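Undergrad: After the sequence you'll find the predicted model.
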Amino acid sequence: MAARIYQRPKSAMQSGKAKSEQWVLEFEQSEARRPDPLMGWTGSGDTQAQVSLTFPSKDAAKAYAQKYGIPARVHATPPKGLKLQAYADNFR
C-alpha cells in the first residue's frame, strides 16, 4: 500500500491560490481497474485508492506516513514562474 505525497497544483479555472499550499497524500492503486459487466463503469475492489488526505506541510505528510508505516514517495513541486509583461507588449 504505497502512497504519493504532492502539492496540489492550481486549477486553470482559478485565479487565486486557495488550497494550493496544502500537501496531499494519496494511496496508489493496488489492483487494476476493470469494467463492470452490468453498467460498464470502471472500478476496483481497492478502497484505499479513494482516500486523499491533506496536510498543511510536506513534513506533516511525511511524518504521518512514517508513523503508520506507509511507504511514500514525495513528488517535487515545479517552480512557479511569473511572466511579467505590459499591455503595450501586445502591439510590438
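TA: Received, thanks.
Undergrad: use CA for all of it now, contacts and neighbours both
TA: Will do.
Undergrad: Would you state the helices of this structure in chain order?
TA: Taking DSSP state H as the criterion, the chain carries its helices at 58-67.
Undergrad: One more to weigh against that first structure:
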Amino acid sequence: MTARIYQPSKTATQSGTARTKGWVLEFEPSEPREIDPLMGWTGSGDMKSQVKLRFAEKDEAVAYATRNGIAYRVEEPPPHRRRIVSYSDNFRSTRLGPWTH
C-alpha cells in the first residue's frame, strides 16, 4: 500500500489556479484494471484507488501518512514559468515575429 503525495496541476480548460494550491494523498493501485466483458467498462476491485485525501500543506499530508504507517512518495511540482505579455506587444515596432493578418 503505497501512496503518492502531489500538488495537482490545473486542467487545460481552467484559466485560474483554483484547487491547485493544496496537496493530494492518493493511493497507487494494488491490482490492475480489467474490462467488463458484458458492458465494456473498465473496473477494479481495488477500493483504495478511489480514495483521494486533500490537505492544505504538504507537511500535513506527510504527517498523516507517517502517523497511519502508509508508505509514501512526494512529487514536487515543477517551477511555474509564466510569461506576462500585454496586448500592446502585438503592435510594437520592434516585434520579432511576422505580422500575419
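TA: Received, thanks. Everything numeric here is computed off the predicted structure, so don't read it as measured data.
Undergrad: Next up, the contacts around residue 46 of structure 1.
TA: The neighbourhood of residue 46 of structure 1, defined by Cα atoms under 8 Å, 6 or more residues apart in numbering, consists of 29-31.
Undergrad: Quick check, residue 73 of structure 2 in contact with residue 4.
TA: Yes - with contact defined as Cα atoms under 8 Å, residue 73 of structure 2 and residue 4 form a contacting pair (5.2 Å).
Undergrad: looking at structure 1, where would I find the counterpart of stretch 14-21 of structure 2?
TA: Stretch 14-21 of structure 2 corresponds to residues 14-21 in structure 1, going by TM-score structural alignment.
Undergrad: quick one: contacts of that stretch?
TA: Contacting residues not belonging to stretch 14-21 of structure 1 are listed as 7-10, 56-57 [Cα under 8 Å, 6+ apart].
Undergrad: 6 Å - rerun?
TA: Where contact means Cα atoms under 6 Å, 6 or more residues apart in numbering, the residues beyond stretch 14-21 of structure 1 that reach it are 8, 10.
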